[in-house]
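J.: Next one to model:
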Amino acid sequence: MALLADFENHRSRLWAVAYRITGSVADADDALQEAWLRWQHLPDDEAANPGAYLTAVVSRICFDQLGSARARRETYVGPWLPEPVVADAPGPEDRVTLDESVGIALLAVLERLTPAERTAFILHDVFAVPFGEIAEVVGRTPVSVRQLASRARRRVRAEAPRRSVDRDEHRRTVEAFLAAVLGADLDGLLAVLDPEVTWRSDGGGKVSAARRPVLGREKVARYVLGIGRGLDPLTMRLLLREVNGAPGLVFADPMGGRVSVFAFTVHEGRITEVDAVANPDKLRHLDVRAL
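T.: Purely as a prediction, here's the structure:
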């Protein structure tokens, strides 16, 4: 029972580490399951610091997963986006700022890093794991890990999109987008979209989705309205939900079992990026009817 209690005490942090390293709900779940199996067979008094030990085990499992995942993604159809985490949207009083480290846009940037860079950046910059402990995970020296994290940090700063950290502003902007979509309001869409907005769709070749990013306010607005015209208003649901730590949208068709998840990047009251995940393989963890 003590082993289980120790593991459960650290489960939420372990899952957070695993998800940020892999960008996959399924892989994060698998990593925790494997870590639990190893933890059960650990000799007594082997881990003086259960949290640090389990973090290292989960991180090493995820680091190993990244190699095969990168190979699979080289043949992926269309843009690859992380598996979204969806929850009921909290009120603006629940959190003042947004958690950038779990945002879809940042996780997509992390895909451009090497597995070692990504692991070092997540563990050090997000979870404050010392370089010496990270070195054991990635099989490098602490000095090398420091360099990995520094390179990753520079790239993230250069490539991560500009964004608001104000939840109220983000939510108001997403609500304005939703109202314009439901009203088929082209002018309303143009007003809420940044002139250089980017729309990415991840259908994985399983469902209809743009296989290249849609760029620019006019093209994105017309693309969105085109999607809206193909939906059945009697069965579809467009819901404001928490998507990877920020207000986003879920499209659900309970009758047809279809679901798509939309994450937004907002800057100065306008949407600069939309990441739409429609690949059903990446949404298996969602309960469509409950949503």
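J.: Every contact and neighbour count from this point should use C-alpha atoms.
T.: Fine.
J.: so where do the helices sit in the chain?
T.: Along the chain, the segments classed as helices by DSSP state H run 2-22, 25-40, 50-73, 104-110, 115-121, 131-138, 142-159, 167-182, 186-192, 217-229.
J.: Out of these, flag the one nearest Asp94.
T.: Using CA to CA as the criterion, the shortest distance between Asp94 and the helices of the chain is 9.6 Å, found for helix 167-182.
J.: quick one: contacts of that closest one?
T.: Applying CA atoms under 8 Å, 6 or more residues apart in numbering, the contact partners of helix 167-182 are 92, 95-98, 164, 186, 188-189, 192, 224-225, 228, 238, 240, 246-249, 264, 266, 269-271.
J.: For the comparison step, fold the sequence that follows:
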Amino acid sequence: MTGDAAHRDAAASFDPLRPRLARVAYRMLGSVADAEDVLQEAFIRWMRTDRSEVREPEAFLRRTVTRLCLDQLKSARRQRETYIGPWLPEPVIEEEEEEDVTLPLMLALERLSPLERAAFLLHDVFGLGFEEIAATIQRDPAACRQLASRARTHVREARPRFQVEKERGLEIADAFFSASRSGDMTALGAMLAADVSIHSDGGGKRPAAMRPILGFDRVLEVHKGLAAMFRKQGSTLVRTAMINGLPGFVTREGDGELQTTALQIEDGMVAAIYVMRNPDKLRHLH
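T.: Purely as a prediction, here's the structure:
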């Protein structure tokens, strides 16, 4: 088979599975760019494989992608130890009605070991049995069960307790944008929970708070200052959207760069605000 023919043959079986494989890779890594690199490497390996011997291509490729992600996580952990300011996963605009892994859950996954993360995602999110997980991460099924159980304990608090309906969530996001940009602190304060927090990721590339901002008074004070800046420099709404499973919005800021804001809503109130300003993590949105 010629090179072009081999590429077409491999792509014919790989491409229909790409969206599902991308979901696994992104949820393992929290990075769109790293997930794309993993998928590219998985495709190269798929092209070199004797595909006539593979009975279940999806299981084979999911196994390949997961193992590549486990390797990637080792170097990613070292990089995050020197990351400037809070680290947030790259924002992904979700078009589906419900998302299985929200941004707070992805942050909780960051605290797990790579194997715990893989076992939890493959079992609790993607619904795989422990026999297949064992073959994927090269541990016995009992060990995989323990890994998933430990992970579940760690991330339980990150599961949304009061899931807001998408339409209502986007209405709150739109109202939040309007109040925060116009400087209407009365309207903004009426949306905030008492223990609201702001988490902003500038990656050392754009100004952002170096630590989370905690509590109603501090968050409102920060937004008073931001509103004055928005009036001078401008902040344009690009669209409201579900961002990593949370309602939010994409804006173009006064410096010409994009920014995403995702809102964690509990009992109808904004409990946490996640702002992505790092341009390296926003490239794919362009």
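J.: so what number do they get for TM-score?
T.: The pair, once superposed, lands on a TM-score of 0.91 when counted by TM-score structural alignment, normalised by the length of structure 2; 278 aligned residues with a CA RMSD of 1.9 Å.
J.: quick one on the thing from earlier: can you tell me which of the contacts of helix 167-182 of structure 1 are in strands?
T.: Assigned to strands by DSSP state E, the following of the contacts of helix 167-182 of structure 1 qualify: Leu238, Leu240, Ala246, Pro247, Gly248, Leu249, Phe264, Val266, Arg270, Ile271.
J.: Let's have these in TSV, adding neighbour count.
T.: Conversion of these to TSV gives the following (neighbours: other CA atoms under 10 Å):
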residue	neighbour count
Leu238	18
Leu240	20
Ala246	29
Pro247	29
Gly248	26
Leu249	25
Phe264	27
Val266	27
Arg270	25
Ile271	27
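J.: Can you tell me which of the residues you listed is nearest His285 of structure 1?
T.: The nearest member of those to His285 of structure 1, counting by CA to CA, is Leu249 at 16.4 Å.
J.: That closest one reaches Leu238, doesn't it?
T.: Yes - between Leu249 of structure 1 and Leu238 there is a contact under CA atoms under 8 Å: 6.7 Å.
J.: now, of the helices of structure 1, which is deepest in the fold?
T.: Of the helices of structure 1, the one with the most neighbours on average (mean count of other CA atoms under 10 Å) is helix 115-121, at a mean of 26.
J.: name the helices or strands packed onto that helix?
T.: In this structure, helix 115-121 of structure 1 packs against helix 50-73, helix 131-138, helix 142-159, with contacts taken as 3 or more CA pairs under 8 Å, 6 or more residues apart in numbering; DSSP states H and E.
J.: what span of structure 2 lines up against the longest one?
T.: Going back to what we said before, that points to helix 50-73 of structure 1. When structure 2 is aligned by TM-score structural alignment, the counterpart of helix 50-73 of structure 1 is residues 57-80.
J.: With structure 1 overlaid, how far apart is that stretch on average?
T.: When structure 1 is overlaid, stretch 57-80 of structure 2 sits 0.8 Å from its aligned residues on average, using mean CA distance after the TM-score superposition for structure 1.
J.: Please identify which of the ones in strands among the contacts of helix 167-182 of structure 1 is nearest to Asn279 of structure 1.
T.: Each of those was scored against Asn279 of structure 1 by CA to CA, and Leu249 proved nearest at 15.5 Å.
J.: how near is that closest one to Arg118 of structure 1?
T.: When CA to CA, to the nearest Å is applied, the distance between Leu249 of structure 1 and Arg118 of structure 1 equals 28 Å.
J.: same deal with Met1 of structure 1?
T.: Distance from Met1 of structure 1 to Arg118 of structure 1, counting by CA to CA: 34 Å.
J.: and if you look at Thr265 of structure 1?
T.: According to CA to CA, Thr265 of structure 1 stands 21 Å off from Arg118 of structure 1.
J.: quick revisit: could you work out which of the helices of structure 1 reaches nearest to Glu83 of structure 1?
T.: Checked against CA to CA, the stretch from these lying closest is helix 25-40, at 6.0 Å.
J.: residues in contact with the closest one?
T.: Applying CA under 8 Å, 6+ apart, the contact partners of helix 25-40 of structure 1 are 3, 7, 11, 14-15, 18-19, 22, 54, 57-58, 61-62, 65, 83-85, 285.
J.: Kindly recompute the last result at 6 Å.
T.: Ala18, Tyr19, Val58 (CA atoms under 6 Å, 6 or more residues apart in numbering).
J.: Distance to Ser144 of structure 1 for these - can I get that in TSV?
T.: Output for these, formatted as TSV (distance: CA to CA, whole Å):
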residue	distance to Ser144 of structure 1
Ala18	22
Tyr19	24
Val58	21
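J.: So which of those residues is the closest to Ala108 of structure 1?
T.: The shortest approach to Ala108 of structure 1 among the contacts of helix 25-40 of structure 1 belongs to Tyr19, at 12.6 Å (CA to CA).
J.: related to what we said a few turns ago, could you dump the helices and strands packed on helix 115-121 of structure 1 into CSV with distance to Val259 of structure 1 added?
T.: Conversion of these to CSV gives the following (distance: least, CA to CA, whole Å):
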stretch, distance to Val259 of structure 1
helix 50-73, 22
helix 131-138, 37
helix 142-159, 29
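J.: These: which one's closest to Ala210 of structure 1?
T.: Ranking those by proximity to Ala210 of structure 1 (CA to CA) places helix 50-73 first, at 17.0 Å.
J.: Need the contact partners of the closest one.
T.: Contacts of helix 50-73 of structure 1 with the rest of the structure, by CA under 6 Å, 6+ apart, involve Ala31, Ala35, Pro115, Val137.
J.: Identify the farthest-apart pair in the residues you listed.
T.: Within those, two members stand farthest from each other by CA to CA: Ala35 and Pro115, at 19.4 Å.
J.: Show me the residue sitting in the middle of structure 1 in space.
T.: The centroid of structure 1 falls nearest to Ile104 when counting by CA atoms, centre = their mean (3.6 Å).
J.: measure that one to Ala5 of structure 1 for me?
T.: Counting by CA to CA, the gap between Ile104 of structure 1 and Ala5 of structure 1 amounts to 32 Å.
J.: ok, now Gly216 of structure 1?
T.: Distance from Gly216 of structure 1 to Ala5 of structure 1, counting by CA to CA: 51 Å.
J.: now do Val129 of structure 1
T.: Here the distance between Val129 of structure 1 and Ala5 of structure 1 works out to 22 Å (CA to CA).
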